[in-house]
Structure formats: C-alpha cells, structure tokens
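In: pasting a predicted model and its sequence here:
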Amino acid sequence: MENLTTQGIALPRLGLGTFRMQGDVCRAAVESALALGYRHIDTAEMYANEEAIGAAIAASGVVRKDLHVTTKVWNENLAPEAMRRAFDKSLKKLRLDQVDLYLVHWPAPNMNLPAMFETLMKLKEEGRTRAIGVANFNIALLKTVVEEIRAPIACNQIEYHVMLDQTKVAKYLAAKSIPLVAYCPLAQGRAASDETLLAIGRKHGASAAQVALSWLLDQDGVAAIPKTSRRESQKANLDALKVKLDDDDRKKIAGLPKNRRCVSPGFAPAWD
C-alpha cells in the first residue's frame, strides 16, 4: 500500500471509512479489512462505533505501528475542555494509547480557532495523537488555520469524487503540501452505476467503482476512504489500485457532471 507522508506520519492512500457502521457489523467489517491488508481505519466520535473498532483492532493481531487510525471530534465539543474530554473518551473506546490523526470533524459558527488548535497541538505534544488535521474546511478557514495560526495540519478530509469538482480547495492544499482525504469517494454508490464509468471499466476489466477510485488515487496528494462492510467490496476497492487509466479515460471523466454533493448539513460552511 502506497503512503502519503504528512507531518511525520505515513498515511495509507486507501483506507476504510466506517460512517453508519456500528456494533457487530462494524467490528466484522474492520476485522475483514485488516485481514485483507487495509492499514488505515477512519472513524469519529459521532459515528458511535469506536468501541467496535477498538475490539476489532485488538482481535486482529496487527502490530500497532503498522496501523493508521484516524478519529474526529464532533463540532459540539470544540471548546478546549470539551475537546479533551471527547479525546479521552475516543482513546478509551479505541483501546489505544495514541491515535495517528485527530481531526476537527466539522467547523462550527462560534468556534474559537486559536483555542481549538492550541488544544490540538497540546494533545500532539503530549504524544496522544501523532498528528492533527481538519475535515470539511473551506479555503477561507484553511487559510486562517494554515497561514495565521500556522497549525501543522496533516490533511483536510472532504467529500471528493468523480461527480464533485473540488479543484479550488485541492489546488490550495497541494500548494501547501497538505493531503486531501476523500470521503464519499464513490458518490454514495452513484459512481457504481454511471454509464461513462461502466464503459471505461469494461475497457480495463474493472468495475465503475474501481474506475472512480483509481481516478482519485491517481492524483498526487489524494487518499480515499470508501465505506463498505462487505469483504468482496473491500477487496474490489483494494484492486482499484491496479487499474491504470489513460488520458482518454480522464477526458471522459472530466466530462461528467461535477455538482453532485452528497453531504451538506445545515451547519456546513460556505463551500468553495
């Protein structure tokens, strides 16, 4: 598995997303993924599945140093003391002494960015998280964090797939050497049935979903965390790393509609 190096950590370019997976289903999915060779597991306080993931990791036998675990603080817990309490709970549920990456899950309208990042930096200095980062931050927020606060963020995790143009934020991140971690990389299943992607897939002996993932992972500085509980789909997503698209394929993908955002809650920032 190829890694992206960022802020002193190695981030595997393909990981397992776990949103809306809980309990035994989540535990079985993580155990399956780890057995297949996944070494990047993404979770969050809000997913209510950190205990199941902790149990799966404990049962897997995978050496801790070979595993990357990301979790996130919910946007109601961004005040310093609330963030510390949330972090402690996450670490306990995951049965870990340290996470690899701790993210702000969503920005909040009333957040105090300097205080937030002072707390995140202290967690990093204490060795409790190896790196810190953000999710769902637009360019204006990123500029504040990166250029004014000068926080050493290891990624911005955002929705990104063949049907959503993220050129502006991707260019900003690339200019600052900050990886983009793509969630909903298959557009919540829409990519799997797209006729253009199906046709490209037939050419390569691949599925439409594999084409969509390959397109993402082809890009410098991009990682992806598709969510699936099925072993067959987990294996297929790993095999997407072997699909090699050509310029004609990329031209056809560029022609797809690019305005299909799947995730935009009422508290989302103004998207770029």
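Out: Sure, I can see it. Numbers count the residues shown, from 1 in each chain.

In: from now on I want contacts and neighbour counts done on CA atoms only, so please keep to that.
Out: Fine.

In: residues in contact with residue 62?
Out: residue 34 (CA atoms under 8 Å, 6 or more residues apart in numbering).

In: and for residue 151?
Out: 117, 121, 145 are the contacts of residue 151 under CA under 8 Å, 6+ apart.

In: structure two is appended below for comparative analysis:
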Amino acid sequence: MDIPELGFGTYQMDERDECVDAVELAMEVGYEHVDTAQGYDNEEYVAEGLAGVDRDEVFLASKIDTDNLGFDDVLDSTHESAEKLQVDSIDLMYVHWPINTYDPDETLPALDELVDEGVIERVGLSNFRPDQLEEAIDTLDAPLYAHQVEMHPMLPQEELHEFAVEHDHQLVAYCPIARGQVADVEEIQAVAEKHEASAAQVSLAWLMQKENVTAIPKAASPDHIRENVGALELELDDEDVEKIDGIEERTRIVDFDEAPWNQV
C-alpha cells in the first residue's frame, strides 16, 4: 500500500502498556500508518499493538539510529528492527538523521541492498538539507520515497516541500501541531472556530491538503488519538488555507547545534 496521508507517531512512547494501548486504539479508530524508530526503544511494543491487525492494512515505518549508519550496521540493525516489528519486510525505513555515523557512500548502498533483499520496501530520509537530499538521490539506486521533517504552520518548509513535489517523494511532517503550540495562534483559532474543529485538526488538515504531504501526529491519550484522526473529515477552503499560509510566526521545536540546518 502507498503511504496514507495521516500516520500515528510513537515518539517518547517507551513504556510498554502506554505504547501498546495507544497503537491498538489508533488502529481501531482508523489510522493505517504507524511511525516508529530504533531510537524510540518501542519497536517491540508497536508490534504488540499491531498484533490483531492484518499486515496488509497498515503502513509501517521505522528509522535507523544515528549510531547504526555504517554499511554493516545498517544491515544488521534493520534486520533486528524487522524482527522486533514481527514483519518480513518494513514498508519504509528512514535514515533518522544525517549525523554521527552517516556516510552517504556506506549508508545509502546498504539501504539499496536491503531493498534488493526485500527486508525493506522503500527508502526514506529524515532531517536532511536540500543539498544532502540531492546527494542522496544521486547515490541511491532505489528511488527516494519519503523525507520526514518537522513541519507545521509555523515551520511550513516551503523549500523542502517544493523539492518533494519536484522529485516526487512524500514529505512526512513530524511535530505537525508544534506540540500543541498551534492552539495559541490567532489565525488557526479563527479557522478552528469557523469549522467547529480543534486547532490540532486544523493544522493537520492544512498539511494533508498540500501536495505530497503526510502528517504523523503523536498522541498518547485516547481523546487526542480520536481528535487527531478527525482531521481526515475536515476540509479547509481556499480562504482558510490562505489565512494559515499567511502566518508570519516561525518556530522550530526540534533544534540542536549538530542539526544539519545549523551546519551551513
């Protein structure tokens, strides 16, 4: 299956019961896409949460940790991820960050080998700069399927979005509600009131109505899990989109000195 436009994020869900219960509920209420990572320490719990779901009915993505990006480590750790996730093949495997042990000449050929072996179906990258994306696309044999980055109305990622549309890959938005900060933005409040929706639903709908964009909100509470999936039913009009596009505030939630965008 292709990547659904809404996914369920599992960042910081490293407690077994919380993660299993959240994934189970997400599947019950209509999510068809689960996003995890080696660094989240919950791949086994995600597998438990998906135990009652037909494998063909869920798109499963994970990410390779920054300490596992040497050629052999990519192969070994991805095989381990598949075992933990209890699948023969992972739908989408990302390079989590192009830092630490990342080397395009080692990391990317290993991903190609995993595709050839059938251990992963598709290759993804995460948190790359445009120049790093171009280098990766030139190095990979497999097509780049998705690029995952922080993206929300206060960080619209215009350049990376244009790049994704031009190169025909999906831009997958993490922190799509800016960890709740969208609720404090006047323009989003106005659109939410107009549609009798929540600010989170407006932010998610705004993302999903963009070409080649998928949103992966993380939620642990049942109310938030149900609220977020409700964004699938919300259709914004051109006036709404223009209002949100016009937000001038800029906020980056995930930021640190070694991040790729701070190395230019």
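Out: That came in fine, so what should we check first? Everything numeric here is computed off the predicted structure, so don't read it as measured data.

In: out of the contacts of residue 151 of the first structure, list just those in helices.
Out: 117, 121 (DSSP state H).

In: which parts of the first structure are helices?
Out: Counting by DSSP H, the helices of the first structure are 23-36, 50-60, 80-94, 113-125, 139-143, 167-175, 195-204, 208-217, 231-239, 247-254.

In: which of those helices sits closest to residue 183 of the first structure?
Out: helix 208-217 (10.8 Å; CA to CA).

In: contacting residues for the counterpart of residue 186 of the first structure in the second structure?
Out: Taking TM-score structural alignment, the alignment pairs residue 186 of the first structure with residue 177 from the second structure. Counting by CA under 8 Å, 6+ apart, residue 177 of the second structure touches 152, 200, 203-204, 217.

In: and which of the residues you listed is nearest to residue 36 of the second structure?
Out: Among the contacts of residue 177 of the second structure, and counting by CA to CA, the member closest to residue 36 of the second structure is residue 217, at 11.8 Å.

In: and the gap between the residue most central in space within the second structure and residue 213 of the second structure?
Out: The centre of the second structure sits closest to residue 172, judged by CA atoms, centre = their mean, with a distance of 4.5 Å. According to CA to CA, to the nearest Å, residue 172 of the second structure stands 6 Å off from residue 213 of the second structure.

In: also residue 229 of the second structure?
Out: 16 Å.

In: higher neighbour count, the two?
Out: residue 213 (25 against 21; other CA atoms under 10 Å).

In: ok, that one touching residue 176?
Out: No - counting by CA atoms under 8 Å, residue 213 of the second structure sits too far from residue 176 to count as a contact (10.9 Å).

In: what is in contact with these two at once?
Out: With CA under 8 Å, 6+ apart as the test, residue 213 of the second structure and residue 176 both reach residue 207.

In: residues in contact with the aligned partner of residue 8 of the second structure in the first structure?
Out: With TM-score structural alignment as the criterion, residue 8 of the second structure lines up with residue 16 in the first structure. Contacts for residue 16 of the first structure (CA under 8 Å, 6+ apart) come out as 30, 33, 38, 40-42, 225-228.

In: what's the most distant pair in the residues you listed?
Out: Going by CA to CA, the pair spanning the contacts of residue 16 of the first structure furthest: 40 and 228, at 13.6 Å.

In: more neighbours: which of the two?
Out: With neighbours defined as other CA under 10 Å, residue 40 of the first structure and residue 228 compare such that residue 40 has more, 25 against 20.

In: distance of the aligned residue in the second structure for the more buried one from residue 18 of the second structure?
Out: Under the alignment defined by TM-score structural alignment, residue 40 of the first structure corresponds to residue 33 in the second structure. Using CA to CA, residue 33 of the second structure is found at 18 Å from residue 18 of the second structure.

In: from residue 239 of the second structure, how far out is the spatially most distant residue from the centre of the second structure?
Out: Relative to the mean C-alpha coordinate of the second structure, counting by CA atoms, centre = their mean, the farthest residue is residue 194 (28.4 Å). For residue 194 of the second structure, the distance to residue 239 of the second structure (CA to CA) stands at 11 Å.

In: picking that back up, which one of the helices of the first structure lies nearest to residue 261 of the first structure?
Out: helix 167-175 (13.9 Å).

In: where does the closest one end up in the second structure?
Out: Going by TM-score structural alignment: helix 167-175 of the first structure matches residues 158-166.

In: that stretch vs the first structure, mean deviation?
Out: By mean CA distance after the TM-score superposition for the first structure, the fitted stretch 158-166 of the second structure averages 0.8 Å away from its aligned residues in the first structure.

In: buried sites along that stretch?
Out: Residues of stretch 158-166 of the second structure classed as buried: 160-161, 163-164 (neighbour count, 16 or more other CA atoms under 10 Å).

In: how far does stretch 113-133 of the first structure sit from the chain's center?
Out: 18 Å (CA atoms, centre = their mean, to the nearest Å).

In: what do you get for stretch 35-46 of the second structure?
Out: Counting by CA atoms, centre = their mean, stretch 35-46 of the second structure is centred 13 Å from the centre of its parent chain.

In: same deal with stretch 64-71 of the second structure?
Out: 18 Å.

In: now that stretch: which residue numbers in the first structure?
Out: Taking TM-score structural alignment, stretch 64-71 of the second structure hits residues 73-80 over in the first structure.

In: and the matching stretch, end to end?
Out: 11 Å.

In: and stretch 219-234 of the first structure, by the same measure?
Out: Using CA to CA, the two ends of stretch 219-234 of the first structure sit 21 Å apart.

In: alright, I will stop here.
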